[in-house]
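A.B. asks: predicted structure and sequence below. I'll ask about it afterward.
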Amino acid sequence: MKVRTAVFPVAGLGTRLLPATKSMPKEMVTLIDRPLIQYAVEEVIDAGVERVVFVSARSKKALEDHFDRTPELEYQLEEAGKEDVLKDVQKLSSMCDIIYIRQKEPLGLGHAVLCAKDIVGKEPFAVILPDDIISSKEPVTGQLIKRYTQTGKSVVSLMEVPDEDTSKYGIVKLGREEDKGLFKLDGMVEKPKSNPPSNMAIIGRYILTPEVMAALETTKRGAGGEIQLTDAILDVAKSEGVYGYLFEGDRFDCGNMYGLFEAVVNFALERKDLREHAVKVIQEAAKRF
């Protein structure tokens, strides 16, 4: 069955980026010339997703405005002859169908995903955490969809992390490798305080079967007193199997200032129109410090 819907849990306050996020959603923080959320939405569209669900909260209206029409701005751009910019602005409102849902209580990632239950229905769906910006030749969402099509099971994206960082992630126990980078998962634990099953972490891209959504309905609060998506995925792993895929690409955690800075530097160096200028700026700055 085709993966038509991507769920974006975007209700968080973004405290790791304060004070920048005091009056602005963290998803609207800019990376070069686009907000973080736009990179993530473009990724799923490039992977063939047709519908995006934002599970948001109050104070997130800027997200809605960004993907809406702005006739007055479009008129000014047209009058000024800025056709390329006009096309970019108009593209935002026609990328795909976007649906907005409120998460009325901050009960965790699993609860945020569950809020989209009625829209997702009985279909497989993607879950995207837009803090994670991934630079790759093929969209990571597309990579996972291919592995879902191959296995017919839920697939989560995996990345190796330093041993000292395992307490920050959902960590998996790897089973057999069934294809290059594709592992059957024998278990997983959310943010283990000790004795992690591996150093392979779940990163913010998932393709999930309807069974995961059903499991969320009965999932009790876990780590941090929240309804954890990992717990529901683990239930499904025990009953029907779940896979992990070691994706191809470079991930940047743009939910903190270090990861955001790394992303700015790397994305600037990747772009032909910015590369020369970025190298010059970095070299000149290095001389001064």
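C.D. replies: Okay, I see it. Numbers count the residues shown, from 1 in each chain.
A.B. asks: contacts, neighbours, all on C-alpha from now
C.D. replies: Fine.
A.B. asks: count of residues packed around Met159?
C.D. replies: 18 (other CA atoms under 10 Å).
A.B. asks: that's a helix at it, yeah?
C.D. replies: No - counting by DSSP: H, G, I helix; E, B strand; the rest coil, Met159 is located in no helix; its state is strand.
A.B. asks: where's it relative to Ile45, distance?
C.D. replies: Using CA to CA, to the nearest Å, Met159 is found at 23 Å from Ile45.
A.B. asks: with Lys122 instead?
C.D. replies: Counting by CA to CA - Lys122 and Ile45 are separated by 21 Å.
A.B. asks: please say which of these two ends up with more neighbours.
C.D. replies: Neighbour count, other CA under 10 Å: between Lys122 and Ile45, Ile45 has more, with 20 against 13.
A.B. asks: can I assume the more buried one is in contact with Cys96?
C.D. replies: Yes - the criterion here is CA atoms under 8 Å, and Ile45 meets it with Cys96 at 7.5 Å.
A.B. asks: for the stretch 101-250 of the chain, which segments are assigned as helices?
C.D. replies: Remark: helices assigned in the stretch 101-250 of the chain by DSSP state H, counting those that start in this stretch are 109-114, 117-120, 140-151, 210-216, 229-239.
A.B. asks: take the one below as the second:
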Amino acid sequence: MVKQAVILAAGLGTRLHPITRVIPKPMLPIGTKPILDFVVEELEQAQIEDIIMVIGHKREIIQEYYRDNPKIRFVVQDQINGTAPALYLTKDLLRKEAFGICYADDIFDYTIPVMKQLIDQYQSLGARLVTGVEEVSRAELQIYNSLSLNPIKPDLFELHQIIEKPKDAFPSNYTSTGRFIATHELFDEIEQLRSDEGAEVYLTEAINRLISRGNAYGVTYEGKRWDTGTKENWIRTSSAFSHKQIE
């Protein structure tokens, strides 16, 4: 059973300046709750017992807000050098078994927590990696990613590659959302990545290496994803959740 998860929440939030100069992006409100609360609640409802939060910019605000939650531990990413190094900071805090990964930008409206849906699929498939996928427009693929995959069932795909922000190569209309289950082998793949000094190393590179080992799957989930990573999307999400009277 998957009982640990990592939330990557250390970004500078430059696309939401000037507000993120004083408030870390994951703490921006959706209704009267910060974005991070939706991610934490999803993990708690999925019976995750140990949540490791990678934080950086304005981290003291996040630490103070969650200081009374016994399930949350913090890791500080002092150098913003990419999502792969951010995740690698958690290696020694994770047991050598599968764990969840969440990008803090993405929150979900669901009946069954999306992370719980992925955990169930991971266990039934004996997978090395599982990610939530959804079908989107070509314009959205260019913002997110496009997946190379083969259908197994209407809601299940064998995953071959994640192509980030494609310009003209779109192997499918499916994109990977901000939720993963991965085995501890992912850290072996991060160790194999090299970067020029100062260059960011993206987690997708390591995930693609893990996918190449096989037993990697995309799962269409029940629920709706809301991206809060830009001003427009944050405002749209906040408006939608406010109409649902979520507090």
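C.D. replies: Looks like it came in fine. Since the model is a prediction, treat every value here as computed from it, not as a measurement.
A.B. asks: can you pull the TM-score for these?
C.D. replies: Once superposed, chain against chain, the TM-score is 0.92 (TM-score structural alignment, normalised by the length of the second structure); 245 aligned residues with a CA RMSD of 1.9 Å.
A.B. asks: before we move on, back to that, of the helices of the stretch 101-250 of the first structure, which approaches Asn199 of the first structure most closely?
C.D. replies: Between Asn199 of the first structure and the helices of the stretch 101-250 of the first structure, the shortest gap by CA to CA is with helix 229-239, which sits at 15.8 Å.
A.B. asks: can you spell out the matching residue range in the second structure for the closest one?
C.D. replies: Using TM-score structural alignment, helix 229-239 of the first structure lines up with residues 203-213 of the second structure.
A.B. asks: nearest spatial neighbour of the residue nearest to the spatial centre of the first structure, chain-adjacent residues omitted?
C.D. replies: Nearest to the geometric centre of the first structure sits Leu129, at 2.6 Å (CA atoms, centre = their mean). Counting by CA to CA, 6 or more residues apart in numbering, Gly204 is the residue found nearest to Leu129 of the first structure once chain neighbours are left out, at 4.7 Å.
A.B. asks: do the same with Glu185 of the second structure
C.D. replies: Leu210 (7.4 Å).
A.B. asks: quick one: the equivalent of Tyr103 of the second structure over in the first structure and Tyr206 of the first structure, what's the gap?
C.D. replies: Matched by TM-score structural alignment, Tyr103 of the second structure corresponds to Leu129 in the first structure. Applying CA to CA, the value for Leu129 of the first structure to Tyr206 of the first structure is 9 Å.
A.B. asks: likewise for Asp68 of the first structure?
C.D. replies: Applying CA to CA to Asp68 of the first structure and Tyr206 of the first structure gives a distance of 27 Å.
A.B. asks: neighbour-wise, which of these two wins?
C.D. replies: Using other CA under 10 Å as the criterion, Asp68 of the first structure and Tyr206 rank with Tyr206 on top: 26 against 16.
A.B. asks: quick one, what contacts that one?
C.D. replies: For Tyr206 of the first structure, the contact set (CA atoms under 8 Å, 6 or more residues apart in numbering) comprises Ala126, Val127, Ile128, Thr141, Leu144, Ser154, Val155, Val156, Ser157.
A.B. asks: what's the answer for Asn233 of the second structure, then?
C.D. replies: Trp226, Asp227.
A.B. asks: which residue lines up with it in the first structure?
C.D. replies: For Asn233 of the second structure, the residue aligned by TM-score structural alignment is Gly259.
A.B. asks: mind listing what's buried in the helix or strand encompassing that match?
C.D. replies: Taking DSSP states H and E as the definition, Gly259 of the first structure sits inside helix 257-270. Buried residues in helix 257-270 of the first structure, counted by 16 or more other CA atoms under 10 Å: Gly259, Leu260, Ala263, Val264, Val265, Asn266, Phe267, Ala268, Leu269.
A.B. asks: list the buried ones in whichever helix or strand comes after it?
C.D. replies: Using DSSP H and E, the helix or strand that follows helix 257-270 of the first structure in sequence is helix 275-288. Neighbour-count burial for helix 275-288 of the first structure flags Arg275, Ala278 (criterion: 16+ other CA under 10 Å).
A.B. asks: my guess is Ala6 of the first structure contacts Gly48, does it?
C.D. replies: No - the criterion here is CA under 8 Å, and Ala6 of the first structure misses it with Gly48 at 10.2 Å.
A.B. asks: quick one: which of these two has more around it?
C.D. replies: Ala6 (27 against 15).
A.B. asks: name the element the more buried one belongs to?
C.D. replies: strand 5-9.
A.B. asks: mean per-residue distance, that strand versus the second structure.
C.D. replies: Compared with the second structure after the fit, strand 5-9 of the first structure shows a mean deviation of 1.0 Å (mean CA distance after the TM-score superposition for the first structure).
A.B. asks: tell me what angle that strand forms with helix 140-151.
C.D. replies: If you take axes from the mean of the first three to the mean of the last three CA atoms, to 10 degrees, strand 5-9 of the first structure sits at 130 degrees to helix 140-151.
A.B. asks: hmm, who's touching strand 5-9 of the first structure?
C.D. replies: In contact with strand 5-9 of the first structure (CA under 8 Å, 6+ apart) are residues 44, 49-56, 109, 112-113, 116, 120, 124-130.
A.B. asks: what about those, which are in strands?
C.D. replies: Of the positions in the contacts of strand 5-9 of the first structure, Arg51, Val52, Val53, Phe54, Val55, Ser56, Phe125, Ala126, Val127, Ile128 sit in strands, assigned by DSSP state E.
A.B. asks: quick one, which of these are buried?
C.D. replies: Arg51, Val52, Val53, Phe54, Val55, Ser56, Phe125, Ala126, Val127, Ile128.
A.B. asks: contact partners for the first one?
C.D. replies: By CA under 8 Å, 6+ apart, the residues touching Arg51 of the first structure are Arg4, Thr5, Ala6, Cys96, Asp97, Ile98, Ile99.
A.B. asks: which one of those residues sits in the busiest neighbourhood?
C.D. replies: Ala6 (27 neighbours).
A.B. asks: contacts for the match of helix 229-239 of the first structure?
C.D. replies: Contacts of stretch 203-213 of the second structure (CA under 8 Å, 6+ apart): 82-85, 87, 128-129, 159-162, 164, 185-186, 189-190, 193.
A.B. asks: ok, stretch 93-107 of the first structure next?
C.D. replies: By CA under 8 Å, 6+ apart, the residues outside stretch 93-107 of the first structure that reach it are 11-12, 45, 50-58, 64, 67-69, 112, 115-116, 225-227.
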